[in-house]
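1. this one's sequence-less:
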């Protein structure tokens, strides 16, 4: 809160400790409003932010009233501002943010301001993520792995070689981020090889309560990754957003969000001793998908929550995108404080965290029903009813009890092609294809496991399931069991702490003997970076048209995501991943059939080697200790020797390399002046694309590999690159020339001009069919503005900054659609692209629009939120649309040409 702005709620500010009057907090209990005590705890976090940041411009008293009155406003599509306490980035999404900040510094200097004013106002943490591709478990060198041997001295020498390889491949991106880490205040960069962003966030970055600038307040965040929600398991409200929103928050701007409904999820009972947290989360995921929680908060309560560790809760919260909620919140309780102590947080922090949260009514006792707030609706799960389970074969919400896996898979084989069907003819269900591997003969059939991966922050953050996997591996080795050598096994922990406690507890060697060696720290099989399977395996799968299986402890198993040769993919707990790897097939009933027969000819059943919760907890209490977390994380920011020795520019302004194809100064601020021009009408615009309903950000934003026939490929070729060096759009997010050429380049884009799926459009003046970028370039060379026509839910799907930046660079001045996805509409506003909405009942078809007309949008000088304006066509027809600038703040952004321009001018003022 700025000292020059009088907060209307200043009267409720008081010291948390009278002995330390300089450290204060907004005591919400002094609002004297009985509605506060009935609010869901997650909504209380939104309220505190609104109260603390109230300035009657960005945040108004009416916003505070809307949140207090949540019981009434939750169903009224009321938008409120939210200023999170911090932002978290991973490097693929962080690079374009740092590029924008560097370019903003240049722009401020050109306007005569102090470029060093451009810094994150809101604290930002950027964790550098390396995407891994695992080897076969008998290989010594991992392709694409980056590790830090100084931090984890028990790693093999081959991983050091991979670290060197990755630094060579990514030097340019690393150097740029190294510059950013020194040039910007309030931005912390966690070096590569440290872990997955969400697990590092949970174990290290989370504050739970901020003590900052003289105030205590709840930790909250937004992050540029959908699984940011993992932190909700620790009582920190957070969710994923797009890059433009993240940059806006970093610059001190609030997020405009619809006040959500909150589904109360009551947990009762005690899980069976053989149940893992993965079993619970897969059960919850299926249940909440059935309930329908898209766009809502889920808040957990009830005595069953007290039975769950923070790692268990974080596993459930991590899967939030898979059941569709915005956030999955577990308010802070005594178990949360114990976790903070276990992970090395100091006693002073624990004391003020507890004292503050109790003072503002945000500390939870899950056994005290009098604390239960009001919810939009309540659903319940009895933990006694949870059974061991997996999910699949194609979606995370399709839960199957382990006892039913064999029969379910066999039913899927013959079922019609669908989420639960492969349509294999009955006479081929028992096909068996022999093959040779390393001089021995093996056989593959439908259901054979060829990938088994313990991966993803979903489960590797949880010591109970990781140690459970280790104990199962130990018992399996002692029983003489092994994994067939052609099965691709891997272990990719979310942080170095996992490797530490697996080694110290003595189970790491058993995991390694079964092929589950640590291949690095980052996203891997869960996002499709499985790497190649052995050629004989691929040949056998192809020859028999087999439905081969992957089993992974991740959170997503959509068709084609894990590996092109595994048509069936199952999410499972880490111990079950090992169990299915040993069995070699998912067509097994573990209750009736042995998992394997050992070398002595003895039948070994899964129950013979499965560890109980008591066994696991005993090992966890002994080996997962605070000193371990402290030792790892005290070194994390400076231990990577290659990162430390990396030479990067030290100037406060970045020196752009004109030869770079990865990092480029964007043209967003070219010609920017301090003077604001009045709004101008869009005159005689052509339609670049005529689109239908449900055009997603996947259709709009550049993603995936760069096709050799694309505009981006032609650009890179002109810069001297060969196809093998094109890399992906994700790796080149810091280069606007590549990203603009990849906008609307999705081969599944359906353009009514062409009446087919293609990344092309018609250049209307000539009738030529061109790639979308090439057509837009012709229009821009002629000085012609562009618009896009669309149907319902334009911009749905994942929030992506380039879905707004790309259209801006193509010269698109406005989109006319029936409706917008909320975040994408906000991102368009942030880039100065006007979101126009047909009036109720109107559509392109009802208005007789073909898209071949020329469009003039009449924009008056005096604008108001949600104003209706005229659109005139060159045919003489006129119709009306609503300008979707929904708040005064959004209008201010528009007058400045976008949120970044707004901030540049603000920072350039003397």
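-> Okay, I see it. Quick caveat: nothing in here was measured; it's all calculated off a predicted structure.
2. From now on I want contacts and neighbour counts done on CA atoms only, so please keep to that.
-> Fine.
3. And the contacts of stretch 817-827?
-> Taking contacts as Cα atoms under 8 Å, 6 or more residues apart in numbering, the residues outside stretch 817-827 that touch it are 241-242, 244-245, 256, 789-796, 799-801, 803-804, 835-839, 842-843, 884.
4. Narrow those to those that are buried.
-> Neighbour-count burial within the contacts of stretch 817-827 applies to 241-242, 244-245, 256, 789-796, 799-801, 803-804, 835-838, 843, 884; the criterion is 16 or more other Cα atoms under 10 Å.
5. Check it against this one:
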């Protein structure tokens, strides 16, 4: 038999007296033709296909199709991609481990071997999403928030400790360590992976999928990775390939340098705006150009992090000297750094000056043209120049809609800490948070924030009393270098005390505002603002009473805390008065490039060695959590945190034919850009919501509700919180905000969950209707799991975001797109219609599906909807009622 491409490409690489086997792209090119100008991100995929070629899941035709991409900058072919590892955070990780535990129960019930339910790829779970900013503005804030976190989450943490012992190749990074993406960048990521196999030591590109959409941050290190839903991640760690179409790749050429006073945040907001306008949903973005020579890796990480915000699958930076310098700085071994360079050069993955790969399309940016910016009030792609922020605030929808009804523009309140009387005005900045993975990994912007704070304190400036300020770094290393630069006391003086290491305000863990502030906002129906150094500012996400949210660099976050109002023009208005009563402007306290560079030089390798020496050990409180060692979990029927999920109830060894969807009712009609934040439970739990009522009925005090994210391991809470976002607008109930619908027939208005349960009791399937970009935002698995448990069988939208579409299929929900030119509006849908979707056993990837819409008067209209099951593997998952059902059945076989 002739040799396969896999066999033909095998080669040896010698690095520092160590021999590595690898699959050579240059050897493969002898058969495939010249691939030197293939985008480097696609070269990583090509190596993956070569290494996994088995002439079943990966064929010679797959490999040749990827090589032939060069001819057109496009290839219309499905491939099976196998990442080296999986990264999880605890919000998405807990339900994933719940599902693994539930799979063991199902396999045991069906007579299989529970030991087969184990990760086949390394899995790292970093607990970073559970800390909440309850305490702030004092030296005890960190200890108090950690204490509260451990109290609230003891049950979840005990469950994760069980999982760490019960499952192989599953590691948990304990709470209080850092954000998963930062731990990944500073410690876990290797750029080139290697492992000992039968043939010896094998080297290959470090690749991963993660259960957080900002997994893309690792692309800065030349690691190909992106966010997937928890459902997809579970399948990947259980040995299932990620089914994907060979992507288009958009090249983004960078030239020039940032001007003095311009930050990486300003750059990424500009890049995000450009790429959103260009259209990169479902595509790779690869950065190239000689501007990368001087772009620090932390700045690259800022750009790569926000790939979900510009809509791309990933934002990839090739390996170069900057990569190696960062790996050395962060304490990777000399052997590892040498391997990365040798492997990247041998495989054509190394970035050389003047490289011009072939791309599907290209954009270019001269970085010297970037100006100081923020993004808001509710989308990360809506970049606003700093001087235009007041006008953007005044034009914001919330203010424009409510202006006529507002009883007043300011409310007097008494500060609970000082006892003094103040006026809370329209536009007040009530939250100023240095938070999230985007910027809290970047020494230049964090040092800039500290230097700005120092200058402000020296001049006698103080933050406004209504501002809740916080500092939540992505890594403990940050505290080390801020302290070494002597900047911590100045940040503390302005209220930016350490509140925790993890995701806080950016994911809705901003904690409560002082009672008097919340009361004043409600009393005056005031439109106030939050300024954060994060990547997400969707409505209802940051805090339920804060209607406008603005993304900004860490130094601008500090500046807005001093200014205290979004209506102030920081470009030209004074930010405050010094101790002598003289006006102080932003330019007076903004640090210069030399100051920032000198501070950044203080960041040392020893800091990384110190913080990552025992990264998996955790605090004494973590180590003292007792767990029972057993192959299956001991479920507590009284638990309100961890419950055995019902997804596998009634499952048989073989799948049944997919039933047609007949006489379905519409649960909700939603508009454009409905995010997974709108769909999935997130943030705080309201006492009068279905989830709140459930907890109260089980004796949980209001103060102990915790957040939806912390209760993701309890399907009862999560299904009640699905479609319950306070800002969601269901067009079936015009003029009403929140998770409300009409129950048909009868027209009674009620919570979406309550209506769904009524329909479920009557055996009526449900449909969700939506506009463009349905499911954009974070890769929340509950945005698919929740609707499934509510009885939703199909979502019909104008378009879907990538991860959510995949998650719907993974949960057995059919994603359909309206025919071109047809929308809910052209059809005049009201929600009173009945929907039939038939011939589901004849589904084909990308085919058409007959949808019949029957109106109240009996008239009917038939649509040819576009099936957004895109690949053959996705169709297998759908026909098995979900991806995990498919995996279980394969185990049983």
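-> Sure thing, it's come through. Just so you know, these numbers come straight off a predicted model, no measurement behind them.
6. TM-score of the superposition?
-> Overlay of the two chains. TM-score (TM-score structural alignment, normalised by the length of structure 2): 0.86; 874 aligned residues with a Cα RMSD of 4.1 Å.
7. now the strands: where do they sit in the stretch 801-910 of structure 1?
-> Assigned strands in the stretch 801-910 of structure 1, in chain order: 812-817, 834-838, 855-857, 868-873, 878-883 (criterion: DSSP state E, counting those that start in this stretch).
8. distance from the third one to structure 2 after superposition?
-> Spelled out, it's strand 855-857 of structure 1. Compared with structure 2 after the fit, strand 855-857 of structure 1 shows a mean deviation of 5.4 Å (mean Cα distance after the TM-score superposition for structure 1).
9. same deal with the second one?
-> Once superposed with structure 2, the aligned residues differ from strand 834-838 of structure 1 by a mean of 6.0 Å; criterion: mean Cα distance after the TM-score superposition for structure 1.
10. how big is the angle separating that strand from strand 868-873?
-> Here strand 834-838 of structure 1 points in a direction 90 degrees away from that of strand 868-873 (axes from the mean of the first three to the mean of the last three Cα atoms, to 10 degrees).
11. now strand 834-838 of structure 1 and strand 878-883, what's the angle there?
-> 120 degrees.
12. Please flag which of the buried ones among the contacts of stretch 817-827 of structure 1 sit within helices.
-> 244, 245, 803, 804 (DSSP state H).
13. Redo those residues as TSV? Include distance to residue 391 of structure 1.
-> Formatted as TSV, these follow (distance: Cα to Cα, whole Å):
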residue	distance to residue 391 of structure 1
244	34
245	33
803	32
804	35
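14. and which of those is nearest residue 470 of structure 1?
-> Checking these against residue 470 of structure 1 with Cα to Cα, the nearest one is residue 245 at 41.0 Å.
15. still on that earlier bit, mind putting the strands of the stretch 801-910 of structure 1 into JSON lines with distance to residue 48 of structure 1?
-> Formatted as JSON lines, the strands of the stretch 801-910 of structure 1 follow (distance: least, Cα to Cα, whole Å):
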{"stretch": "strand 812-817", "distance to residue 48 of structure 1": "35"}
{"stretch": "strand 834-838", "distance to residue 48 of structure 1": "31"}
{"stretch": "strand 855-857", "distance to residue 48 of structure 1": "41"}
{"stretch": "strand 868-873", "distance to residue 48 of structure 1": "35"}
{"stretch": "strand 878-883", "distance to residue 48 of structure 1": "31"}
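16. Identify whichever of those lies nearest to residue 656 of structure 1.
-> That would be strand 812-817 among these, by Cα to Cα, at 26.9 Å.
17. Measure the mean distance from the closest one to structure 2 post-superposition.
-> Mean for strand 812-817 of structure 1 is 5.7 Å (mean Cα distance after the TM-score superposition for structure 1).
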